[in-house]
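J.: test case, fold it:
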Amino acid sequence: MSTDLDSPSSQNHFSLTENGRENSNNKVHLKKELNLIDAIGIIIGIIIGSGIFISPKGVLKYAGSTGFGIIVWILSGILSTIGALCYAELGTMIPKSGGDYAYLNEAFGPNLSFLYMWSAFIVIMPTGNTVTAITFAQYTLQPLWESCNPPFEAVRLLAAAVISFLTILNCYNVKWVTKVTDVFSLGKVLALVVIIIFGMVSLIQGNFSNLEKPLEGTNYNPGYIALSFYSGIFSFAGWNYLNFVTEEIKNPYKNLPRAICISLPFVTIIYVLVNCAYFIVLSKHEMLTSDAVAVTFGKKTLGNLKWIIPVFVACTTFGSLNGNIFASSRLFFVGAQNGHLPQAISLINVHKFTPVPSLISLCLLSLALVVIEDVYALINYTTFVESLFTLFSVAGLVWLRYKQPEAKRPIKVNIFLPVLFFIVCLLLVVLPFYEEPVSVGFGFLIILSGIPIYLIFVKSEDKFPYLRQMSNSFNTFCAKLFLCVPEEGKYDS
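T.: A predicted model of the protein is given here:
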């Protein structure tokens, strides 16, 4: 997937310093604009999104009881925190944008890193964005159909519209993106605090009936336990996304681990309290039959103010989707720079200094998934694929301890943590095969489909001149269409 951008790369290069001004090198590159507050806002903004409003039903469905459901939420938070600590070591040892992609490439080489890039491009990132957008649409439209669920077509059209709008915003200005994320991060925390407060008020008023037998109906089948963790872990998805934009963080050696260590415990506490509030107010039957759990919660607790919940949820998922689009587009940008995606995706707009082709590609893939009806199937096979590559990344951490013992590690976690995380991820990958073979099997096929793509378009591209010619034509077309050029120091030979 090479490039032939002689015209745009050799002429009229605009350039930026970190302050956005031109310099004598006549090059373009991404700017370091993210401080610690921005980084914390991005993590909270990405994590607290659709998951906390969709996954409670999925966790309860597979866990079988409210008590075990709470245990799953607590353990999901702990597991995510352990993973984040491991990634803090990886992110400060390998301070490159791309997250898992960069770590897998460093530890195991380009073959496995390509399969991750392919899977992220086809399923992980677009699916996460699609589920978040669908949740936004579901909660936004729910007040208009109080007695039933909104029409499928209306939900999907609104989901497609918000994906498109936020893609345009990300193409236009990075500062606007971070400001939107910061503002909506505050709004979404307030939304969850409202749910927690009214849940506690209900408990104080003596509503204990839903908590009398917390472990009744618990499903101890290992496969279903793993699937309950899939829904829980999906709600924490995003704890590693800041690693995708390491090169845009000011002082990443300090701010990356600080942002992780502040945001993850905070989100875990909020999630557990929100689910306690759900279980206090709603019966098991009410949660399992509701497609909008927070709306059902609001109807039972807020009376005439029940409209507040859909508004808050819409704000929450809007901010989360904005952060998802920002972070995941940078992953594809880095992959294209390394030749694992068409080089057009690594181009930067000469006026806005944003990776417009990467953002547009992500938008189109997300829109293609909007039509899928079963959201929980999307969650299952996405979490399976992501868990598998997270397992490989943490295995890479252990391997690099052996392979590069003298490498600079600003953060070095106890070896027990990556080993424990590896074992848990291995169980989460293997056990669901027995209960949901179709969902996880489909995810596995997506990964395997990357092998022929790699062999033909990456390893053997020079053997097929017409493929190179087509790639060059496509890259040049995108450069002209989106007014883009390569980043500083790329493809100038």
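
J.: from here on, just use CA atoms for contacts and neighbour counts.
T.: OK.

J.: just give the closest residue to residue 282, not the sequence neighbours.
T.: Nearest residue to residue 282, sequence neighbours excluded (C-alpha to C-alpha, 6 or more residues apart in numbering): residue 297, at 6.7 Å.

J.: structure for this one too, so we can compare:
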Amino acid sequence: MVNVLNLRRTLHSPAPPERPVSAGFSRRIGLFQATAINMSQMCGIGPFVTIPLMVAAFGGPQAVIGWIAGALLALVDGLVWAELGASLPGAGGTYVYLREAFQYRTGRLMPFLFVWTAMLFIPLIMSTGVQGLVQYLTYLWPSMTTMQGDVVGVAVLALVVLLLWRKVENIGRLTVALWGVMIVSVGAVILASFTDFHPSMAFEWPAHAVELTHGQFWIGFAAGLTIGVYDYLGYNTASYLGAEIKNPGRTMPRAIILSILAIMTIYLLMQIGVLGVVHWQDMLDPDNVASKSVAAAVLEHTWGKAAADTVTGLILITAFASVYAGLLGGSRVPYDAARDGMFFRAFGRLHPRHGFPVLGLLTMGAVTAAGFLIARHLGNSAAHPPLTVLITLLTTVMVIVQALAQIAAVTVLRRRQPTLARPYRMWLYPVPSVVAAIGWLVIYGWADRANPGIHPIEWSIAWVALGGAAYLVWAKLERAWPFGEKEIREEFLTAQQPPAAEPPA
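T.: As a prediction, this is how the structure comes out:
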């Protein structure tokens, strides 16, 4: 999955700095549209490039465990998003939730850190799209060298930034087109795989495939869970559009659950279908086309080279469009925060003619390029392919300031704002929160052991620590906490209060 628009939609005309949470938005997105929005962001190029990684993590066709485990983590974490999104239905998602929950003790620190980490994990998500594009291009260009792949990737990013260096409209049409191309590609792979399906290849697991008492199994499980949850990311997209969701208390949780179940079905069909056509050992061989372009391998085996070339072309289009849309949305994140007085003011300036955030676009583009190049040269072995490096780094960065912080935010808000309207309350609270926290901690705690030599935990801690230092510099300039008073706004509590009665004449 490349989560192309897992961000607040910010293509409306700029609003004044001190705007109400829902100003400028109307609630017109229903359940069907919200579910489609989530699904379109969950299933991009991801499954085309991560199936071999999942097989490598588990060491065989038991890789289906990873897709199921990823879906379960997405479901329990989705209930966290559902309660927060239903009770705080504004535009901004995590940014809003952390601002409301943690303003009492740490002022603007948590929303600032979220934006800071988003400026790393959003480009890393886009880097996976660029790497996926280069990977599938090798099927059409088998002689491509590592240096040529680097040049192609950077050139693609330069083209994306150039195309975004103008006023961008009709993003909805691009999203629909991306969704359509992705559906055709996924449908073709699933259909082709089941026209020449061999159950013995898909369902005969190696001896000792699941040994719960063996440490190596849990290392593989943690790696597979990381890949799985990466592919499900996007189940929260509608939460970022909370100000535009009809009846968010009912729509938000239903859209999250329905989209996860639907995408899980697609992923399982695709994984099982591929395993029934391509020998799983071929996916572990770096010199075999199945390890880099598994969809092309399936199509070539079943329908011939022409079909494989065609679907590969569609996958390349999907990858390019996902990077384009992702950088479009990502560049707006620091702009919105700066406009709200929660981030460096330089990010709040727009291009004088075309009205796009210049510094946000350039920064996101540069970090995406750096992530792509660093991962290709750090992950230059069969044990650590570039995509695995990127996915591990972006998920470990997300765990601290987004996943675990939001889980804590549910409990903090229940205590700090007990009278806040909660049209949806988490089922079996706090069990889903606890299970989600355990899942994210498994991903985080095993990250170094699953990726020796990459040090994702250390990198994530260093980035958050650097963000804390940057916050202190910013807070000193803005005279915000701890160098000034904390501003307690409680906007959603205030909004639900009835207007005061006018005194009699």
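
J.: ok, back up a step: element containing the residue nearest to residue 282 of structure 1, please.
T.: Using DSSP states H and E, residue 297 of structure 1 falls within helix 293-301.

J.: likewise for residue 116 of structure 1?
T.: Counting by DSSP H and E, residue 116 of structure 1 is part of helix 110-119.

J.: against which helices or strands is that helix packed?
T.: Where contact means 3 or more C-alpha pairs under 8 Å, 6 or more residues apart in numbering; DSSP states H and E, helix 110-119 of structure 1 is packed against helix 100-108, helix 308-337, helix 437-454.

J.: what span of structure 2 is the first one aligned with?
T.: Using TM-score structural alignment, helix 100-108 of structure 1 lines up with residues 94-102 of structure 2.

J.: that stretch vs structure 1, average distance?
T.: Here the mean offset of stretch 94-102 of structure 2 against structure 1 after fitting is 1.9 Å, by mean C-alpha distance after the TM-score superposition for structure 1.

J.: from the chain's centroid, how far away is that stretch?
T.: 18 Å (C-alpha atoms, centre = their mean, to the nearest Å).

J.: what of stretch 370-377 of structure 1?
T.: Using C-alpha atoms, centre = their mean, the offset of stretch 370-377 of structure 1 from its chain centre is 17 Å.

J.: start and end of that stretch, how far apart?
T.: 13 Å (C-alpha to C-alpha, to the nearest Å).

J.: may I see the buried residues of that stretch?
T.: Across stretch 370-377 of structure 1, burial judged by 16 or more other C-alpha atoms under 10 Å covers 370-371, 376.

J.: got the residues you listed as JSON lines, with secondary structure and distance to residue 339 of structure 1 columns?
T.: Output for the buried residues of stretch 370-377 of structure 1, formatted as JSON lines (DSSP: H, G, I helix; E, B strand; the rest coil; distance: C-alpha to C-alpha, whole Å):
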{"residue": "370", "secondary structure": "coil", "distance to residue 339 of structure 1": "29"}
{"residue": "371", "secondary structure": "coil", "distance to residue 339 of structure 1": "31"}
{"residue": "376", "secondary structure": "helix", "distance to residue 339 of structure 1": "33"}
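
J.: in JSON lines, list the residues you listed along with distance to residue 212 of structure 1.
T.: Converted to JSON lines, the buried residues of stretch 370-377 of structure 1 look like this (distance: C-alpha to C-alpha, whole Å):
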{"residue": "370", "distance to residue 212 of structure 1": "40"}
{"residue": "371", "distance to residue 212 of structure 1": "41"}
{"residue": "376", "distance to residue 212 of structure 1": "29"}
